[in-house]
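> coordinates only, sequence not included:
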């Protein structure tokens, strides 16, 4: 036993000497001293709206890709309510380690701040933008029994009948509502807003003739356009939709400067380390260039969009400036 111990001590001495000769004792430092890889456990994406909506669907498509890429589960957690504020508050308070992400929208990050009083978080300061993931156009549609078949005819009718044209929305302060308010401001017309608890009941009443027009998200309106039960007048972005290329933009149709698009983007809590932010941005952008992901987005009427965190942050600032003015002019307020 003693000879074995002595021999082991000699061998260890030679090993130490070799390590010193090759660069010092630091060569013997354990591997655990290096940075841990990311991720090493499941990632959660908080969606501030109910399952089955556009925000949820897009988050699941991206999450599925990330799960495959990282070899870790990506869990979608739906926390709906208060226009997205419940899920947003939860995400804002999450540990900034990259394991909790948030799928935000034009509503959560450019409208709610100006619409709701006494928010318990800051939509801009408490979140780290990663990238936009999609732009979804709104579609100006009318009941087929109405006497206007173009934007100009709608404007002429609304001016001749102030306050009589009704436009439906999915709720006060929604992007659909504010798309109509922006139209009113730029076209110089007086129309009556009729809010609903969601897009589906609003479309139902539009089809039934209880309301006249609606600036609906394309994914829920396009099926009725294709079936002929709703008449499309224009799309709301600055360029035409590849899904309905024959339909002009609102600006082309006679309202210069009009542009309103629903957008969706991925965020992390503020304070997330820069290297994790970079890694997540690159992974999500990679997903958004995958042909299968692009195909799935297109099927939802969404246009894939990716960018740097810095570019996304600048876009959010511009969107806040734009929509704060629209909210103020509309008089909409939720306490």
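Yep, it's here. All of these numbers come straight from a predicted model, not from anything done at the bench.
> C-alpha from now on. contacts and neighbour counts both.
Fine.
> secondary structure class for the residue positioned nearest the centre of the chain?
For the chain, the residue nearest the mean C-alpha position is residue 264 (1.6 Å; CA atoms, centre = their mean). Here residue 264 takes the strand state, with states given by DSSP: H, G, I helix; E, B strand; the rest coil.
> quick one, what contacts the residue nearest to it when sequence neighbours are not counted?
Once flanking residues are discounted, residue 264 sits nearest to residue 105: 4.4 Å by CA to CA, 6 or more residues apart in numbering. In this structure, residue 105 makes contact with 55, 262, 263, 264, 265, judged by CA atoms under 8 Å, 6 or more residues apart in numbering.
> gap between stretch 101-121 and the chain center?
Distance of stretch 101-121 from its chain centroid, counting by CA atoms, centre = their mean, to the nearest Å, is 11 Å.
> again, but for stretch 300-309
Distance of stretch 300-309 from the chain centroid (CA atoms, centre = their mean) equals 9 Å.
> go through that stretch and flag the buried ones.
Within stretch 300-309, the residues that count as buried by 16 or more other CA atoms under 10 Å are 300, 301, 302, 303, 304, 305, 306, 309.
> distance to residue 216 added to the contacts of residue 105, as CSV?
Shown next, in CSV, are the contacts of residue 105 (distance: CA to CA, whole Å):
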residue, distance to residue 216
55, 15
262, 10
263, 14
264, 16
265, 20
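> ok, the residues you listed vs residue 197, which is closest?
Ranked by distance to residue 197 (CA to CA), the contacts of residue 105 are led by residue 55 at 16.8 Å.
> surely the closest one and residue 266 touch.
No: judged on CA atoms under 8 Å, residue 55 makes no contact with residue 266 at a distance of 10.5 Å.
> what about the two, which has more around it?
residue 266 (26 against 20; other CA atoms under 10 Å).
> which residue packs closest to that one, ignoring adjacent ones?
Counting by CA to CA, 6+ apart, residue 266 lies nearest to residue 103, which is 4.7 Å off, once chain neighbours are set aside.
> and the comparison structure, right after this:
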């Protein structure tokens, strides 16, 4: 409605977003082909993979930061750890025995676990899964100490009181779960890492077209109904300018580059 024409969504899944990202990189820079980028495609992947077929900044036109998505650190409801501090004390007492599950290697939640271990000076064992579901199963089955996951996979468990949330990775507390403290509040400011959804086009999109698209995203993300829908999904609506997204991506890439370098990890 905002642009006055239909928008076709084409799902090009595979290789942690690599297939779709390469497709958009090679598309004409006419403003008709765009992609929704995430940390996996534009902040983590470029430094995690040994061979990356694109530059996350120079090979794309930054258009707008759509929204941010925090992660939750959860434990089983009957866990002995009543707080993050108690969980970390257990990790210090039992190096390498306390486990944390994530949706996979290189996901934002994996980076959160790495940064948590480093800043808290503990040795945590990473258990990567394919998605959140298997991790939830192992957590509830007592085979996992904690799980770091996005809202979609754990909020129903929180509401049913099957798990306890010890921290949220957002910069501020969630209005939907105001009782859950942030990592920063608990002395772990470096662990405030959020996933994001951002709109990109191929490199070379004309500035007039780029700014028109940025304005359209900003208008959409400021709509009261859209804000209500996005917030209900535990996302933070943004709707930035192109320059703001470009600065944001530069900051994110530097942040994740450092985490990956410190952990000395890579994937083929």
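All right, it came through fine. Quick caveat: nothing in here was measured; it's all calculated off a predicted structure.
> let me see the contact set for the residue nearest to residue 266 of structure 1.
45, 46, 47, 48, 55, 59, 264, 265, 266, 267.
> quick one: it is in a strand?
Yes: using three-state DSSP, the assignment for residue 103 of structure 1 is a strand.
> give the aligned equivalent of it in structure 2.
Here residue 103 of structure 1 is matched to residue 36 in structure 2, going by TM-score structural alignment.
> any idea how far residue 38 of structure 2 is from the aligned partner of the residue nearest to the centre of structure 1 in structure 2?
Counting by TM-score structural alignment, residue 264 of structure 1 corresponds to residue 197 in structure 2. Relative to residue 38 of structure 2, residue 197 of structure 2 is positioned 5 Å away (CA to CA, to the nearest Å).
> tell me how many other residues surround the closest residue to residue 121 of structure 2 other than its chain neighbours.
Leaving aside its sequence neighbours, residue 121 of structure 2 sits nearest to residue 92 (CA to CA, 6+ apart; 7.9 Å). Residue 92 of structure 2 has 17 neighbours, counted by other CA under 10 Å.
> gap between the residue mapped onto residue 92 of structure 2 from structure 1 and residue 209 of structure 1?
Counting by TM-score structural alignment, residue 92 of structure 2 lines up with residue 159 in structure 1. Plainly put, residue 159 of structure 1 is 21 Å away from residue 209 of structure 1 if you go by CA to CA.
> what of residue 20 of structure 1?
Applying CA to CA, the value for residue 20 of structure 1 to residue 209 of structure 1 is 86 Å.
> which residue numbers in structure 1 go with the strand ranked longest in structure 2?
The single longest strand within structure 2, with elements called by DSSP state E, is strand 60-69. Using TM-score structural alignment, strand 60-69 of structure 2 corresponds to residues 127-136 of structure 1.
> by how much does the matching stretch deviate from structure 2 on average?
Averaged over the aligned pairs, stretch 127-136 of structure 1 sits 0.8 Å from structure 2 after superposition, using mean CA distance after the TM-score superposition for structure 1.
> any idea how far that stretch is from the middle of the chain?
What separates the centre of stretch 127-136 of structure 1 from the centre of its chain is 6 Å, taken as CA atoms, centre = their mean.
> any residues touching that stretch, and which ones?
Stretch 127-136 of structure 1 has contacts (CA under 8 Å, 6+ apart) with 92, 217-218, 261-272, 277, 280-281, 284-285, 288, 297, 301-310, 312-313.
> ranges for the strands of structure 1?
Under the criterion DSSP E, structure 1 contains strands at 43-47, 74-78, 100-105, 127-142, 166-169, 192-195, 213-217, 231-235, 261-269, 303-304.
> mean deviation of the fifth one from structure 2?
Average distance between strand 166-169 of structure 1 and its aligned residues in structure 2, after superposition and using mean CA distance after the TM-score superposition for structure 1, equals 0.6 Å.
> count the neighbours of residue 7 of structure 1 for me.
Neighbours of residue 7 of structure 1 (other CA under 10 Å): 11.
> quick one: it from residue 13 of structure 1, how far?
Applying CA to CA, the value for residue 7 of structure 1 to residue 13 of structure 1 is 10 Å.
> residue 193 of structure 1 too?
Separation of residue 193 of structure 1 from residue 13 of structure 1 (CA to CA): 85 Å.
> more neighbours: which of those two?
Each of residue 193 of structure 1 and residue 13 has its neighbours counted (other CA under 10 Å); residue 193 has more, 21 against 12.
> residue in structure 1 matching residue 10 of structure 2?
So, by TM-score structural alignment, residue 10 of structure 2 is matched to residue 77.
> so who does the residue lying closest to that match once chain neighbours are set aside touch?
Using CA to CA, 6+ apart and skipping residues adjacent in sequence, the residue nearest residue 77 of structure 1 is residue 46, 4.8 Å away. Neighbour list for residue 46 of structure 1: 76, 77, 78, 79, 87, 91, 100, 101, 102, 103 [criterion: CA under 8 Å, 6+ apart].
> count of neighbours near the third one?
It stands for residue 78 of structure 1. By the criterion of other CA under 10 Å, residue 78 of structure 1 has 15 neighbours.
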